[in-house]
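>>> after the sequence you'll find the predicted model.
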Amino acid sequence: MGKQVSQYDKIFKENIEAVIPSLMQNILHITAVESEELPDDVQHTKERKPDVLKKITDTKGDTYVLQIEFQVADEPEMVYRMAEYYVMLTRKYNLPVKQFVIFLGPAKPQMAASLTSSSMQFDYSLITFSDLDYQIFLRSSRPEEVVLGILGDFKGDSTEKALSQIIQRIDETAKGDFPLKKYFKQLRVLSQLRKLEKYLKDLTMDSISKFVSIERDPAYLVAQEKEQIKFVVYLLKDGSHTIDQIADIAGVSAEFVKNVEQNLIDNK
């Protein structure tokens, strides 16, 4: 689970700046007129850093610190972590603090969103991503947002129809072959959170080719070794990536890339 969580974290870190404006507007209902990145070194002994930390001024003229956390695991201690953040952020910036936890897991989270004792009362906003209409993300012109649609609520659409629309929209919004490859890789990783890998794999070659040419996505949606080799050869000849980068892009091992490279040398 630890390795999977790190994969999900990597995706959100890669996409976060492109996603945040729309996320604020459509999900958190915050319309910012000013947004300033804040340093995330607010903690002294804590291992984790805030996923998103910004100073926001909204259309009402209110200025506050916005903290957003993306959470995969249903964490019983989350309310205490958020309370700790609240105290540290308030002390550091002397501004109101708005906190949101966006839960990415498939089930309804059971973790507490409020804490009450004889001496204090605290709460944060907990948003369940699987309750969000996936069409919100399909309407975006940014592939970083579109790919997140796989975590949303398909609202009565069949899984096959929803995935086909997401694939089509990624193809429409990604600029070039390399970004397209990147977002399909992200889609495959995120599908694991919803146990949808089988549906992606079962999308036939014909149905995929309506949206994406086979040559443009051989590794992840067709998964045939000959096409993987073809794509690795293309990346090797391009000459702008390391062995590890090519392995990551193509979804193969570094050893696989080295073997292809050696074959190219041997056949010259």
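In hand now; what should we look at?
>>> rest of the way, CA atoms for contacts and neighbours
Noted.
>>> so residue 52 touches residue 39, yeah?
No: Residue 52 lies out of contact with residue 39 (CA atoms under 8 Å); the separation is 9.8 Å.
>>> higher neighbour count, these two?
residue 52 (20 against 11; other CA atoms under 10 Å).
>>> where do the strands of this structure begin and end?
32-37, 52-58, 63-71, 97-103, 114-116, 121-123, 125-128 (DSSP state E).
>>> what's around residue 134, how many residues?
Close neighbours of residue 134, defined as other CA under 10 Å, add up to 22.
>>> gap between it and residue 29?
Separation of residue 134 from residue 29 (CA to CA, to the nearest Å): 17 Å.
>>> likewise for residue 147?
21 Å.
>>> the two: who's more crowded?
Per other CA under 10 Å, whichever of residue 147 and residue 29 has more neighbours is residue 147, with 27 against 10.
>>> quick check, that one in contact with residue 166.
Yes: judged on CA under 8 Å, residue 147 makes contact with residue 166 at a distance of 6.8 Å.
>>> columns distance to residue 195 on top of the strands of the chain, output as JSON lines?
Formatted as JSON lines, these follow (distance: least, CA to CA, whole Å):
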{"stretch": "strand 32-37", "distance to residue 195": "35"}
{"stretch": "strand 52-58", "distance to residue 195": "27"}
{"stretch": "strand 63-71", "distance to residue 195": "17"}
{"stretch": "strand 97-103", "distance to residue 195": "16"}
{"stretch": "strand 114-116", "distance to residue 195": "30"}
{"stretch": "strand 121-123", "distance to residue 195": "31"}
{"stretch": "strand 125-128", "distance to residue 195": "17"}
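>>> then this one, side by side with the first:
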Amino acid sequence: MSSKKEANQYDKIFKENLESVTLALVEKVLHIEVANYEKVTVDLQRTLERKPDQLLKITDKQGQTFLLHLEFQLVDEADMVYRMIEYRSILMRKYKLEVRQYVLFLSDTVPTMSTRIEQYGLIFFFDLVRLSQVNYTLFLSSDQADEVVFAVLGHFGNTAPQEAAQQILDRLTQTSPNSLELNRHLQQLRILANLRKLTPFIELMIDSITQYIKEEDDFLFKKGEQKGERKGKAEAILKFLKDGVLTTQQLVSYFDVTEEFVEELKKSLQP
């Protein structure tokens, strides 16, 4: 996959999920206690090559009001510091407010970009946050699937990658409101997982699940969902149990059945 196509895929995911995850990022990752906020929409493209990824006007719980500027960065861009100071000068001039800037670095590599300029009459800096150093459970514990999917970019600590991936898949199943959204989030997870260079085992697990959970291609699932028949659901669940790609909890959430129902089907497969 070309780096440009790859970057476009990541950009698409952040645009799709940004509205849901912004406040969580601000509070959980940047540790800003928000009293109230509003999204700021501003057209700076006449002046700049590209508009800011996210711009918020925030009043924190200490009563301070400021602009929060977020950039989501995949590439370790050598000139990033110059782009950030350009944003800042234009935003300060336009809004006459303090501007706080953060670059959220998505790759698991160690960035070498400069974050500071010190010259005669000028001291400038922005904060660089590596998501690969943020505890993945901050995202995993969310009730919003749009947020949970970003757990794969976090730091797994002492948790084995295979176990962390399974936890994320389970949580996505629990928090996605319907099968269509679950499929969308699993596709997002598959793409974001590339940033962590996950082991072939984990990639295979994600491949298996995204292959099966597509209602437009799964005849048995369609049969169970459209007819609402217990028999149709049983046949579909038996197929998943035989292939061993979904946990009991995932099957319970996805097919809207009881755990006892799945366990009974498991027993029917025993010799």
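Cool, got the structure. Treat the numbers as computed from the prediction; the structure is a model and nothing was measured.
>>> how many neighbours does residue 145 of structure 1 have?
Using other CA under 10 Å, residue 145 of structure 1 is surrounded by 22 other residues.
>>> now check structure 2 for the residue matching it.
Residue 145 of structure 1 maps onto residue 147 in structure 2, with residues paired by TM-score structural alignment.
>>> likewise for residue 260 of structure 1?
If you follow residue 260 of structure 1 across to structure 2 using TM-score structural alignment, you land on a gap.
>>> show me the longest helix that occurs in structure 1.
For structure 1, the longest helix by residue count, based on DSSP state H, is helix 2-26.
>>> Provide the aligned range in structure 2 for that one.
Counting by TM-score structural alignment, helix 2-26 of structure 1 pairs with residues 4-28 of structure 2.
>>> and for stretch 126-134 of structure 1?
Alignment note (TM-score structural alignment): stretch 126-134 of structure 1 is matched to residues 128-136 of structure 2.
>>> how about the matching stretch: buried residues?
128-132, 134-136 (16 or more other CA atoms under 10 Å).
>>> so which residue is smack in the middle of structure 2?
By CA atoms, centre = their mean, the mean C-alpha position of structure 2 lies nearest to residue 150, the distance being 2.7 Å.
>>> roughly how far does it sit from residue 40 of structure 2?
24 Å.
>>> returning to that earlier point: need the distance between the two termini of the match of stretch 126-134 of structure 1.
Length of stretch 128-136 of structure 2, first residue to last, CA to CA: 18 Å.
>>> do the same with stretch 100-115 of structure 1
Using CA to CA, the end-to-end distance of stretch 100-115 of structure 1 comes out at 15 Å.
>>> which parts of it are buried?
Neighbour counts over stretch 100-115 of structure 1 (16+ other CA under 10 Å) mark 100-106, 109, 112-114 as buried.
>>> which residue numbers in structure 2 does that stretch align to?
Going by TM-score structural alignment, stretch 100-115 of structure 1 sits over residues 102-117 in structure 2.
>>> what about the residue nearest to the match of residue 145 of structure 1 when sequence neighbours are not counted, how many neighbours?
Setting aside the residues directly before and after it, residue 147 of structure 2 is nearest to residue 21 in space (CA to CA, 6 or more residues apart in numbering), at 5.3 Å. Residue 21 of structure 2: 19 surrounding residues under other CA under 10 Å.
>>> same check on residue 253 of structure 2?
Per other CA under 10 Å, the neighbour tally for residue 253 of structure 2 reads 20.
>>> that one against residue 174, yeah?
Yes: here residue 253 of structure 2 reaches residue 174: they are 5.9 Å apart, a contact under CA under 8 Å.
>>> need the contact partners of the longest helix of structure 1.
Contact with helix 2-26 of structure 1 is made by 30-31, 51, 72, 136, 142, 144-145, 186, 189-190, as judged by CA atoms under 8 Å, 6 or more residues apart in numbering.
>>> which position in structure 1 pairs with residue 183 of structure 2?
Under the alignment by TM-score structural alignment, residue 183 of structure 2 pairs with residue 181 in structure 1.
>>> isn't its match right up against residue 249?
Yes: Residue 181 of structure 1 lies in contact with residue 249 (CA under 8 Å); the separation is 7.0 Å.
>>> quick one on the thing from earlier: of the strands of structure 1, which approaches residue 43 of structure 1 most closely?
Proximity to residue 43 of structure 1, assessed across the strands of structure 1 by CA to CA, is greatest for strand 52-58 (12.6 Å).
>>> average offset of the closest one relative to structure 2?
In the superposition against structure 2, strand 52-58 of structure 1 averages 0.7 Å from its aligned positions (mean CA distance after the TM-score superposition for structure 1).
>>> tell me how far residue 135 of structure 2 lies from residue 66 of structure 2.
Distance, residue 135 of structure 2 to residue 66 of structure 2, using CA to CA: 27 Å.
>>> and for residue 204 of structure 2?
Counting by CA to CA, the gap between residue 204 of structure 2 and residue 66 of structure 2 amounts to 45 Å.
>>> for residue 99 of structure 2, same thing?
The value you get for residue 99 of structure 2 to residue 66 of structure 2, if CA to CA is used, is 6 Å.
>>> ok so, going back, residue 204 and residue 66 of structure 2: which has the busier surroundings?
Neighbour count, other CA under 10 Å: between residue 204 of structure 2 and residue 66, residue 66 has more, with 18 against 13.
>>> distance of that one relative to residue 266 of structure 2?
As judged by CA to CA, residue 66 of structure 2 and residue 266 of structure 2 stand 56 Å apart.
>>> next one: residue 34 of structure 2
From residue 34 of structure 2 to residue 266 of structure 2 the distance is 48 Å (CA to CA).
>>> could you do residue 183 of structure 2 as well?
24 Å.
>>> so which of these two has more stuff around it?
residue 183 (21 against 15).
>>> just to check, that one is in contact with residue 214?
Yes: between residue 183 of structure 2 and residue 214 there is a contact under CA under 8 Å: 6.4 Å.
>>> just the residues contacting stretch 137-153 of structure 1, thanks.
The contact list for stretch 137-153 of structure 1 (CA under 8 Å, 6+ apart) reads 15, 18-19, 104, 106, 129-136, 162-163, 165-166, 169-170, 173-174, 183, 186-187, 190-191, 193-194.
>>> what about 6 Å?
The contact list for stretch 137-153 of structure 1 (CA atoms under 6 Å, 6 or more residues apart in numbering) reads 15, 19, 129-134, 170, 173-174, 187.
>>> sweet, I'm off.
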